[in-house]
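**Q** Requesting a structural model of the entry that follows:
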Amino acid sequence: MNANESIHYLLRLLLFKWLCDVFEEEAETIEKKTDNHELAWNTPNSHQFFIPENARWEKLINCSDIGNELNLAFRDVEAYNPRLEGIFTSFDFENKHNFLGYRDGNEALRELIIEFSRLNLHNNNLAEPGLLGRISDSLIKIFVAETWKDGGAFCTPQSVTELLVRLLDIQEGMSVCDPTCGTGGFLIACANYVRNKTEESNDVLLYGQERGLNIWVIAKINLLLHGIFDFDIRLGDTIRDPKLAQKDKLMLFDRVIADPPFNPKNWGYENADFDYYSRFRYGIPPKNSADFAFIQHILATLKETGKAGVIVPFGVLFRSGKEGLIRQRIVKDDLIEAVIGLPANLLYFTGIPIAILIFNRKKVEERKNKILFIDASNQYQKKHKQNYLRSKDIKHIIACYQNFTNEEEYAKVVAIEELAANDYMLNINRYVLPSNLENKIIDIETELTKLNELEAKRALAENDMNKYLRQLGVNV
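**A** This next block holds a predicted model:
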């Protein structure tokens, strides 16, 4: 099986085996302390996750019709544990296992369960508390590697995730939302960041939304295997149908962190004029570009003291037309605190360079009507075919953002008046000049000649291509 198929078995069965083993571990401890078998094994309130008798692991191994029995067992497990809703019942084990490619799919599924039976996943038997989370990360990494070419833009690399989480400096007790949460990596990193700061608690309110059913399930499993049980991730299209709402109003958050899809098709342009939540107060983005739709949704869900960090393609910084007007209005409202340029080839699904926009609804006095531009595009390490940010690169960006001062060839604080003079363009190299370009005299005439030569070569290549297409019978 390929990773896109196998992950649906592996993650669900790994989670279920762990839930069964922890339930058993808890039950044995309760019975030993209380000498009350009924309380230990058959009282739902005694357990964080209750496994009914018909769904316990040892009962399933010897079933004759294992696919059907799994479906029935999982239905009962979710009925007792609302936090698990949709994780197991969204997958049909009775029919789906035909993809295993065996003559007898039932037997193949049984063999897989027997393999899982070899694992003792009692908490006291794990080498370290985060072991299952690391396993989950590994499986998802394989899954992403095999599926990103098919549009799998739902997982942000660890170095970029770490940078964004640290930039937002999430505190204990805050509410954090990822409106395009993918496999849940940002939310896990936020919880771990708070846990590391407090050395014990990961007391942070985690919310998310994901439009793809399979990815939504993976996100929920991923958080559970990382030992995070209090979260609210909802299924649906964030722009067309925002689910994180209460009493007909969008929920507001202390922090929003996001890596939205770059310009997805059919983002909801046709309904934007009638948006129920009035999210597009700065303007309706163009039909073929959803970047500012996500940005405006994020701004609409920030508390008055809230901050957001969003990964965007460079085009967001300079595109004109409707997007230019939206950008101008956001800048005038003094909502952007920093624009950080990152290297190309950091993300899994595209090789283009990216930027981080930091939005802040309550800037400190010395940062008002100013934006910090950071050019970190040349600070990275290459590993295999992928670039990544080193620890020193992340520390440099964080220190520069916290200091909010100029740094030669790296960072510059720019007043909004200067931005206005540049048509509110946020191109980083308008303000931070790389060292290899500083004081360099550009011969405009020579550069135009080069451009004309390239255009001529392109025209010849296009003529040749059209000639070959006509020979093949294609009308061009």
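**Q** Could you use CA atoms for every contact and neighbour count after this?
**A** Fine.
**Q** What distance do you get for the nearest residue to residue 387 once chain neighbours are set aside to residue 467?
**A** Nearest non-adjacent residue to residue 387, counting by CA to CA, 6 or more residues apart in numbering: residue 346, 5.0 Å away. According to CA to CA, to the nearest Å, residue 346 and residue 467 sit 38 Å apart.
**Q** Mind giving me the packing neighbours of the longest helix along the chain?
**A** For the chain, the helix with the greatest residue count under DSSP state H is helix 3-34. In terms of contacts (3 or more CA pairs under 8 Å, 6 or more residues apart in numbering; DSSP states H and E), helix 3-34 is packed against helix 37-42, helix 105-117, helix 131-147, helix 213-225.
**Q** Let's compare: structure for the following, please.
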Amino acid sequence: MTSGRIIADAFDQLRLYTSQREASEHIALLLLISTIGKLQNDYMSLGLKFERLDEFLDLYSTNTIDREQILIKTIEDLQYRNPHIFIGLTSIVNNSIPARVSRDTWKMLQALPLPTLEHGLISTGPLIEDLLRRGAVSDREGKTLVTPEPILRLMVGLTYPQEGQSIHDPTCGAGSCLIAAARYVASNGGDPTNLRLSGQDINPRALALCGLNLAAHGLINVDLRQGDTLAEPKFVDAQELEQFDLILTTPPLGLKQPTPPFRSFGRWHPSMLSKSRADVAFLLHAAAATKQGGKVALLAPLSLLFRTGVEADARESLLRAERVEAVISLPPGALPYSNVSTALVVLRAQEMQKPVWMFNAQSVLLNWREEDRAAVIDNVNSILEDCKNAVIGHLSRPVSFDELDSNNFNLDPNVFVKGNKLQVDPESIFAELKMLEESFVKADEFWKSSFEKMIHFID
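**A** Modelled structure (predicted):
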């Protein structure tokens, strides 16, 4: 039986007792503990600390009465000894699932192939990612915790994560961006465990899933902290904002909550903040938290790039500092859980007298469906190749500061690059119409002949 079939059967079993999201999370939690148990030496060498795991492994398959307590004690031990990565993990324990059913699920998971280390990452990771994505499909809140794969590929492909870098996500959700960076490093021959990964999120459940997700991939050198990134950034050193080599983030889109007078930490002048939207504050936070020579890839609502007022002032400030490297407008449906038009903004942390690279990808297929995956990967690679080689065409071109200035510092690529348009070829249309006409004539002759034969037969 394949891994996918085993996971699907376990999922279907739990769905009889709980929601789709909770079933996915419970299986992911059991799968993480199973993976740590099977790769104890590897996890210890990575720096993970645990004590009660062997007790859990001995008792959980047979004990039904104390099933919940055994699980909670095991998780509490992991949290206590590894607080940098496991935060609120006990909140994922699902008390509505009968002990017998949870035990049976555990036994089903033991039939999975033994986890292995592949390019420095543990093979169980993608299974847990898929579980979390499956759970997010039915959960309004959960949908924002995972970032679609095409967007992640674009983000890392535009910023080139490197072994040894500090990589941060100030709105980390379930850790999609951090894992994408590690996977990029591994695929390019680097050691993903030699990354300093960190993240902050206001949602405790998000952080619990983030730690679970990262650990399942074998990423233990992580620092996760809970809190509101805008109001109370947790990564602060001597009252100054800590800076990172790379920031990858997909903040809440169009967050319509008034922005109070937050402490600046060098992130902004109060006059730059919108009184109704937090989008510009996330952008300015990411810009300020980047080291000299570093980069930012941030998913933003497209409207942030053309709204007037304080947001135009913030864009002007970043452009005058020569911080904006590229902007890619994404197609409708790039985010399956939102109708908001979006764009990727790439910032650099040093002044470079270069124009802003604009790419209009609104006509490019980037929706991640099973039947479209190969085409989507080709499209992502094509966008990255064009950006890397500065290909000027109908989808992309450089835009100078003077041109941006004359457009009120509008950063919407659709203003500067019109993208694909429907090409009308009159001759081909005429040929198609001629063929249709001939088909209709033949069909008409056929039915007339058939009708005459039927009349003749009746007579």
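**Q** Next, the TM-score between them, please.
**A** The TM-score (TM-score structural alignment, normalised by the length of the second structure) is 0.79; 401 aligned residues with a CA RMSD of 3.1 Å.
**Q** Give me the more crowded residue out of residue 346 and residue 467 of the first structure.
**A** A count of neighbours by other CA atoms under 10 Å puts residue 346 above the other of residue 346 of the first structure and residue 467, at 24 against 13.
**Q** and the more buried one, what pairs with it in the second structure?
**A** Residue correspondence to the second structure (TM-score structural alignment): residue 346 of the first structure is matched to residue 334.
**Q** Isn't its match up against residue 364?
**A** No - if you go by CA atoms under 8 Å, residue 334 of the second structure and residue 364 don't touch, sitting 9.9 Å apart.
**Q** What separation do you get for the match of residue 346 of the first structure and residue 169 of the second structure?
**A** Using CA to CA, residue 334 of the second structure is found at 20 Å from residue 169 of the second structure.
**Q** longest helix anywhere in the second structure?
**A** The second structure, longest helix under DSSP H: helix 426-458.
**Q** Show me the strands in the stretch 251-400 of the first structure, by range?
**A** In the stretch 251-400 of the first structure, the strands defined using DSSP state E, counting those that start in this stretch lie at 253-258, 302-313, 336-341, 354-360, 370-375, 381-383, 386-388.
**Q** any chance of these in JSON lines, plus mean neighbour count?
**A** JSON lines is the format used below for those (neighbours: other CA atoms under 10 Å):
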{"stretch": "strand 253-258", "mean neighbour count": "25"}
{"stretch": "strand 302-313", "mean neighbour count": "21"}
{"stretch": "strand 336-341", "mean neighbour count": "23"}
{"stretch": "strand 354-360", "mean neighbour count": "24"}
{"stretch": "strand 370-375", "mean neighbour count": "25"}
{"stretch": "strand 381-383", "mean neighbour count": "11"}
{"stretch": "strand 386-388", "mean neighbour count": "18"}
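**Q** returning to what we had before: okay, the helices and strands packed on helix 3-34 of the first structure, which one's buried deepest?
**A** Mean neighbours per residue, mean count of other CA atoms under 10 Å, is largest over those for helix 213-225, with a mean of 22.
**Q** Find me the equivalent region of the helix or strand following that one in the second structure.
**A** Using DSSP states H and E, the helix or strand that directly follows helix 213-225 of the first structure along the chain is strand 231-235. Counting by TM-score structural alignment, strand 231-235 of the first structure falls onto residues 222-226 of the second structure.
**Q** now that stretch, how far from the chain's geometric center?
**A** Centroid separation for stretch 222-226 of the second structure versus its chain: 18 Å, with CA atoms, centre = their mean, to the nearest Å.
**Q** quick one: contacts of it?
**A** 84-87, 196-204, 207, 211, 234 (CA atoms under 8 Å, 6 or more residues apart in numbering).
**Q** among these, who's most crowded?
**A** The contacts of stretch 222-226 of the second structure, ranked by neighbours (other CA under 10 Å): first place residue 199, 30 neighbours.
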